[in-house]
Each structure stands twice: as structure tokens, then as C-alpha cells.
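Participant: sequence first, predicted coordinates after that:
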Amino acid sequence: MLHPYGVLLLEAPSAQSLAAAGHLCMVLADLVLIASALVLTFDVSIGQSLVKARMATAITLVAVQDLPLVVMSLGDAAHGGHSYRLTAGHLVTVVVLYGVFSVGARDQRPPRLNPMLGGLLLGLGVLAARLGLILTDPSPFLSVHRWQDQLVLAAIAVVTVLVALRLLRSALPAWAAQRIACGIFVIFAARVWATLTEATSPPPVAMAGVVLCSSLVATTAIGMLVSSLREHTTREASLVLRAAEAEATVQHDREVVHEMRAATAGIVAGVHLLASDQLPPGPRRLALKHMVDVEAARLGRTCTDDGPDQLAALAVDHVVEPLVIAQEALGHRVHWHPDGHRVLARHDTLAEVLNVLLTNAHRHAHGHATTISSRRVGEHVEIRVCDRGPGLEPGLEERLFQWGARGTGSTGQGIGLQRAHRLMLELGGSLHHDPAAATLGGATFVVTLRSADTDADLARTPHVRPAVPPEPSVPTALAAG
């Protein structure tokens, strides 16, 4: 903004050229103020800050009421003092500025009118008042030699201080309010200096104060915009995170409801059979009652959600048996024989995964029986669930374990397999579809877990049967038959 003075240093300076340079500096300073108001207006569109909107209005007002007088000074040296000396018109300016910051100061609603448009209208009004004073008094410059002018000068000083105090007490950031207040005092001091010295051309010292004020306003506006953009980015990231958390919570709840519905169906079918006395007293009735107790207990633990248990050595047959009985109670034929394998897993998690696979087989196999078997492969145990249904649709296998993945004719929700796959990864195991077995028809899913039996254990005991559970035991052969 001081570039015009720099150009003069390269040429022979004269009083006329110095005056022209000063006026050009004033023009540049006013243009910078308009640019600052534009930045603040954009800031307001982001954060809807009422105090920033009033700042933009005030800055636009100052530039609009001053810029035409500066341009007029460039064409007529007789009116040059209006751009840098204090006049009675400046009292109108500061009073209107104080009104901008004071009227409705407690109202925190977003601004309804474009801040720059409001500043333009107010600026034109103040400009009209100043031009009216110029027409009535050709030499309206204040002088310290007249007591009337001293009173006007004092009034301007008081209102200027009140404007600065209003800014310091506003909702602006402290650093921004302090910088703007400093800019106000600097430009007031610059104009007071030019008034006291009764300068006939723009004093370079006063012009430096004007430029400093515009620089403080511009850098403050840019700084507040950068701060608002950072806050907006942080707030947006926070909202995205909260939305992701909410979505994850909804998905988890839907997964739990999905499993509870599947488990409840088996329990209800079992209770119905027990209550209808269709099964006479004997091993099968005891097995059915045992299934209802085991599944009800698992369902209760699912509802409480106390967190996962530690990994433990589990007999696969103890986990599979109640599920097979529950499926049979639902009318789903399942071929299964105890194999005596043990794995490292969590009981409820493994039961939920196998229940998902059996329920899917029942839903999609169209009445065909399902086979569940286990075998040891190296240090792992594979549990295979096979059905003889239509198998997977072409192209479905690549997204089989994604949320919502399902076939075109499926009545499922695409939740169970996705949850089962994730639960197996949490156990340190895996769940996959065996495409090689699909050549025989149907679909085969393989659950792989680390074996709880070492090779030395197997060498000493060729066939390890699972330990008897604390609940009433049922012969597994009867349960499977």
C-alpha cells in the first residue's frame, strides 16, 4: 500500500507528487478494507457469526464513505484535506459505527442481510451527510484554535474509544479484537496528527498510520477466516466420526437382533415341543430341554453384552449339539456325529457363527438336509457346514462377507455372514466358502480354528471325547439322530 512512495524514491520527489502518492495510498488502503470486508463476509457464511457480520458492515461503511472523497481529492487539491484530516463529518461516521456494534448486541441470531450490502447502504448515507457538511461549510476541517471544534474533536475521541471498548468486549477472539482496536487508535492518531499540524497535503506519517490500520484489519480478517476454516474442518471431521460411530452402533445392534431372532426361533420351537407333550419322557426330551437351557443362557449373555470372554479350550461337540437339536426342532434335518475335537475359542462366539451357517442353510437349501462335520488339519480344526441347495449365485462370492450382501432371491438381510466372518477373525480363526465342494452342489462353509489338542495329546489319546458339561447331559448320538 506504500508502493506509491516507493516509486517516488526512484524519481525526483516534489510536493505535488508526494501529495498524489499519499492520496493513492489512501485509495489502496480503502480497497484493502473492502477486500477485508469481503473476507469477513465469506467467514460469516461459514460460521454465521453476528459480530463478524457487523465487523464486515463497519469496514464496508468506512471504505464507502471515505473512498469517493479520496478520489475527489485526487482531482481537486482544494478538497484534499477531506481524505486525511478530521472534520465534523467524522463524528457522524463514528456515531454510526458505534450504532452498528451496539444496536441489538445481545441478539445472537445469524445476520439476515448481507453484511457488505448493509455497509454499502450505511456508507452511502454517511457519505451524503459528509457531502452535505462540505456544501454548507467549504472549510469544515477541525481546528484546535476554536472551542467548538475542540468539543467536536473530544466527542470523536470519546465515541472512538467507546467503539474500541465495544469491540474488546464482543464475541470476537481476544487477539482479533485487540488488533482491530489497535488499528482504530492508529488511524485516529494519524488523522489527529494531520489535524493538529493543519497539513495541506497527506503527511507520510499519517499515511503510514492509515496503511497500518488497513493492514491490521486485513490480516485479522484473514486470520479469523483461517481459524474458522480449521474449526469447520474439525467440526466436519467430528461429525463424520460421530456418524461413523452411530452407523457402527446401528450395525452392531442389527447384528445382535439378527442373532437373537435366530436363537429365539430355536428356543421357541423347543419350548413348544416340550409344552405340547409330543415327546415322551426319555433321552430326546432331556436333550431338547438341555438345548433350551443352553440357548436361553447364551441369549441372556448376548443381551447383557458384558464383553467377550477369554479364549478357552472348547469341545466342538458341546457347542454343536444344542444347535443341531434347535434346528431339528425347527424342522431342519441336520446330519452330525460327534468327532471329539477341541478348539481354542469362545463358546458363545463359536455358537453364534455356527448358528448363522445352519440358519442360512435352512433358509436357502429348500428342505434339503445339512451336514456338519469337523476334522483336524495340522494344528487347526476345520468345522464344515454343507448343504445341498442351489449354491451361491454367480458373482456373489466376491462380496459374500460384506454388509448387506445377499442373492437376488434371498429373503435374508445380508447381516449374518458378515458378522460371522468378523467374529471368526476376532477369534484368530477364519470363515470361508469352499468353491471346490460346490462342484457337488450346494454350498460349503468352513470354520477354521486353532486346535486345543497338541500332537502329543493325540498320540497318547487317539480319540478325545469332550468333557461332560455341568448341565444335564444327553447322549450325543440321540441328539444327532
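Facilitator: Thanks, I have it.

Participant: could you use CA atoms for every contact and neighbour count after this?
Facilitator: Fine.

Participant: how about residue 381, secondary structure?
Facilitator: strand (DSSP: H, G, I helix; E, B strand; the rest coil).

Participant: make sure it is actually in contact with residue 373.
Facilitator: No. Under the criterion of Cα atoms under 8 Å, residue 381 makes no contact with residue 373, lying 10.4 Å away.

Participant: the structure to be compared is supplied as follows:
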Amino acid sequence: MAVPYAAAVALTAREGGWAAAGLLSGLLASAMVVGASGLLYLRWRIAGDPRQGWLLLVLTAWAVDATTRSGLRALQPEAYDDRAAWLLTFDVVVAVGAVALLLVAQRVLLTRDPLPAGLALGVLISVARVTLALVAPPVGLPGEADVIAGVTLLVLAGLVALALLRVPGVAEWARAGVAASLVLLSLGQVLAYHYPLGDARAAITIVTNLAGGLLLTGVTVALVLQTVRAQRREMRWLQGRLLEAEARQRRERESMHELAGTVAGIVSATRLLRGDANISASRREQLDQLVDAEITRLQETMAARHDERADAGAAVDLDEAIYPLVVALQARGNPVEWRPSGLSAQVRADDVSRAVNVLIDNVARHAPGSEAVIDVRRADESVEIHVADRGPGVPAEAREGIFDGADRGPAPYPVHGLQVAQRLVHEQGGYLRLADTPASQGAEFVIGLPAAGAGRRDRRGARRTALAGSRPPGGTTKR
């Protein structure tokens, strides 16, 4: 992209001077912004993350307005200069509106397609800009106001960039890249505000437009590639799970066939022993041995099935247990932050998934729109799963009985399934607790599980200890 950009600008500078080359650089940078918004929309279509909607809407509107502004500046430079005061005021209003939209993006999810809304907003801004440039009464800027106007626009661009850094749903490095490109392109806009451009101002404008356009395009290309790779990993993971399920189903069918044959042999031998009174002693002894052998075979088969299931739950990859829950939560439009940890726990995978699902479901209920943060970390001989949100938090009066609200009548902080989740975790020698965080910082629950590699005896002892600790003085477990 830099090569044709430089070639076009150099040719224009040779034929029409540096001022014309500076204006052309603005048009080319606007084209880059349009391409970047298209790439970001492609990513939105692939990922379907509603948290990216506002950023895409603002970027699309910016692309349309930047194209209009650059074209108008190139086609009607005198009209643009004659009404500089009007257009400066309009740019201030647009910047303030962009900051407001980005602040709204931190609290409200945009579930609809952002492209039509962004195009409509961009066209509305462009129509207003063209109207001011061509129809409004001429009101220029005094010579001493140039610096003030430029500083004002750069300050507003900085505010928009700061608001961009706080928009959720996009990686921090990507937000920083988009914010930096906005500042660079705004600098080029400020330098080109008055025509004709001097050679030095035109050269700086060309460089800033190129740097800003390339940075924005590079960030959006990287985001698209990252999303495509994530989709491929997800497909491979799903294919692996499907193959595992098919293999497990085949083993179950083989095992059931073996069990059916064993039971049929026992039934046949038993019927002969009970139904034929004239059977010889040697034949009876053979049938007794057959029954004993078949019963032993049945016991071994059942023991093998039990050991297989126990081994499958002995070392569970927590990433595989949590990942489907994250995908399901995102599919429902709830933002979630989670990174694979590579840690394993000595638990039953289904029970862990159920317990974590209870916690993230409560995040969606009590902190709608808030980002659920799932963090898995090692803690001594345990592995802890932290599930936090940025919602209103748990009131102080509800913290003490949050796991047994059903026993105390209507709870001040109604929860769903926490008792079940606590029971599932306790049965595996773990714990579930509410972290001691201020209510203003949201709620945080912690699931502690035995780390993979602990002996079965240690695990049973931890389980008995956890269950004993959860019983009231009367000796019966709360239900």
C-alpha cells in the first residue's frame, strides 16, 4: 500500500506542487480508512461479537466523513477556506459526538448490524459538512486563530482516542493502534485546514496520512487474521470432540454387546441347571463353572467401565471444560474475558462445567451487559477458577447466607443454583466461596479444585473434610 501511495503523491507533487500532493494524500488516507472499516466489518460478521459494534459504527461513520472532507477540500478549497469558522465548529461537534458514542459503548451492547447505522451517520455528517461549506455565509478564521483551531482539534482527537482505549470487545493492542492512527490522521487534517499548503506543512501531512492509514489498515488486517485463526482452532476443537464422542459411543456399543453376551450365557446356564432335573453331576459341575466364569467376566467388564470413567475424570483439562461455556455465553450476547491456562484438575468434567455455568449464569442475571471475567490459576495444591463481573456486586447483608438463601426465606440477593454448585464442588474435594472484594468492584466467586496429580486417597480425604465443613452443628447436610 505504501508503494502506490508514494508513487501517486510523488507524481502529483512533480506535476502540481506539494500543496496538491498533500490534498491527494488526504484522499488516499480516506480510502485506507474505508478499507479498514470494511475489514473490521468482515471480522464482526465472522465473530459476531456485539461488543465490537460501536467501534465499527464509529469507524464506518469516520470513513464516510473523511472521504467527503478530503474530496471537498480538494474540489472546493476556496469555499472551504471562506467558511473555516463554520467547519471548525462543526468538527468540534462531531468530535464531541464521537466521544459520547464511545462512552455509551462501554455500557450498552449494540446487537444490531452496525454497518447500516454507521453509513447512515456518516452520510448525515457528510451532508451537513457539504451544506456548511457551500451554503453557509462566509465566516473565515482570523490569522491568529489558526493555532488555536489546530490545538482545539488535536485535543478533541486525543479525547476521542482516549475513549477508544476504553471500548470493550477488542484487544488492547488493537484499540491502541486505532487510537494512534486517529491522532495521526487528525494531525494531517489539522495541517491541511488552510489552503494553499506550504511545502513543509504538505510534507508533514503526507507522512502523517500515510502512517495513520497504514497503521489502521495493519491493525484491522491483524484482527481479521486473528479471528480467522480462532475460528479454525474452534473448528478443530469441535472436530476433536466429535471424534472423541464417536469413539466413546463405539466403545459403549462394544461394551454393551459384550455385557449382553455375558448375561445371555449366565441365563442359559441357569435355566439348564434349574430346568433339567436329570442332568449329570459332571454336566452340572461344568455349568456351575460356566456361570462362575461368566459372572467373573461380567464383574471385570463393569469394573473396566468404571475405571475408564474414573480415569476420564481423574485429570480434566479445564480449558476444554470452560471453553464451551464461554462460546455459549458469547452466543447469547454476553461479553466474557477468558484465556486458556493449560491447567488440569482431578475432578469430574461434567460437574465442573455445571458449577462454572451456574456462576456465569448469575453474572448474566445480576450484571447484564457487564463483562464476565474467568481466570484460572494455580494455588498451592489446588487450581482456582475465579469468575468475576463488574456489576453492582453482592450487598453486605447478603454475603453471609448467599449459599443457603433458600433456608432463610427470600434472600436480599437472589441467586440461582449456588447451593448446587457448592455441593458439586465439595463432592470432589474442592470449595466454592465468595471473594472478599468491595461491592463497588462487582462480585467474584472462587472455585477451588484438587490439582491434577494428587493421589486418590488425598482426594477422598479432602472431600470428607470439605463435606464435614459444610455441615451444620446438627450433623446433617443442608439441602
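Facilitator: Perfect, thanks for sending it. The structure displayed is predicted, hence computed values, not measured ones.

Participant: list the TM-score for the superposed pair.
Facilitator: These two chains, once laid on top of each other, score a TM-score of 0.55 by TM-score structural alignment, normalised by the length of the second structure; 297 aligned residues with a Cα RMSD of 3.1 Å.

Participant: who has more neighbours, residue 381 and residue 373 of the first structure?
Facilitator: Here residue 381 of the first structure and residue 373 are set side by side on neighbour count (other Cα atoms under 10 Å), and the busier one is residue 381, at 24 against 18.

Participant: trace the more buried one over to the second structure, please.
Facilitator: Aligned counterpart of residue 381 of the first structure in the second structure: none (TM-score structural alignment).

Participant: any idea how far residue 381 of the first structure is from residue 173 of the first structure?
Facilitator: 65 Å (Cα to Cα, to the nearest Å).

Participant: residue 77 of the first structure - how many residues pack around it?
Facilitator: Per other Cα under 10 Å, the neighbour tally for residue 77 of the first structure reads 14.

Participant: ok, residue 223 of the first structure next?
Facilitator: What residue 223 of the first structure shows, counting by other Cα under 10 Å, is a neighbour count of 15.

Participant: tell me roughly how far the helix or strand hosting it lies from the second structure on average.
Facilitator: Assigned by DSSP states H and E, residue 223 of the first structure belongs to helix 204-275. Helix 204-275 of the first structure differs from its equivalent in the second structure by a mean of 1.1 Å after superposition (mean Cα distance after the TM-score superposition for the first structure).

Participant: so which elements touch that helix?
Facilitator: helix 15-47, helix 174-196, helix 283-304, helix 316-329, helix 347-364, helix 416-426 (3 or more Cα pairs under 8 Å, 6 or more residues apart in numbering; DSSP states H and E).

Participant: those helices into a markdown table, with extra columns for distance to residue 165 of the first structure and mean neighbour count?
Facilitator: Below are these laid out as a markdown table (distance: least, Cα to Cα, whole Å; neighbours: other Cα atoms under 10 Å):
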| stretch | distance to residue 165 of the first structure | mean neighbour count |
| --- | --- | --- |
| helix 15-47 | 20 | 21 |
| helix 174-196 | 8 | 19 |
| helix 283-304 | 59 | 18 |
| helix 316-329 | 76 | 23 |
| helix 347-364 | 66 | 21 |
| helix 416-426 | 61 | 19 |
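
Participant: I'd like these laid out as a markdown table, including distance to residue 212 of the first structure.
Facilitator: What follows is these, written out as a markdown table (distance: least, Cα to Cα, whole Å):
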| stretch | distance to residue 212 of the first structure |
| --- | --- |
| helix 15-47 | 9 |
| helix 174-196 | 7 |
| helix 283-304 | 67 |
| helix 316-329 | 80 |
| helix 347-364 | 70 |
| helix 416-426 | 63 |
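
Participant: what separates stretch 28-47 of the first structure from the chain centre, distance-wise?
Facilitator: Here stretch 28-47 of the first structure shows a centroid-to-chain-centroid distance of 28 Å under the convention Cα atoms, centre = their mean, to the nearest Å.

Participant: identify all contacting residues around that stretch.
Facilitator: Stretch 28-47 of the first structure is contacted from outside by 1, 50, 52-53, 55-57, 59-60, 63, 66-67, 114-116, 210-211, 214-215, 217-218, 221-222, 224-225, 228-229, 232, using Cα atoms under 8 Å, 6 or more residues apart in numbering.

Participant: out of these, which are buried?
Facilitator: Taking 16 or more other Cα atoms under 10 Å as the criterion, what is buried in those is 1, 50, 52-53, 55-57, 59-60, 63, 66-67, 115-116, 210-211, 214-215, 217-218, 221-222, 224-225, 228.

Participant: does residue 194 of the second structure belong to a helix, a strand or coil?
Facilitator: Secondary structure for residue 194 of the second structure, judged by three-state DSSP, is coil.
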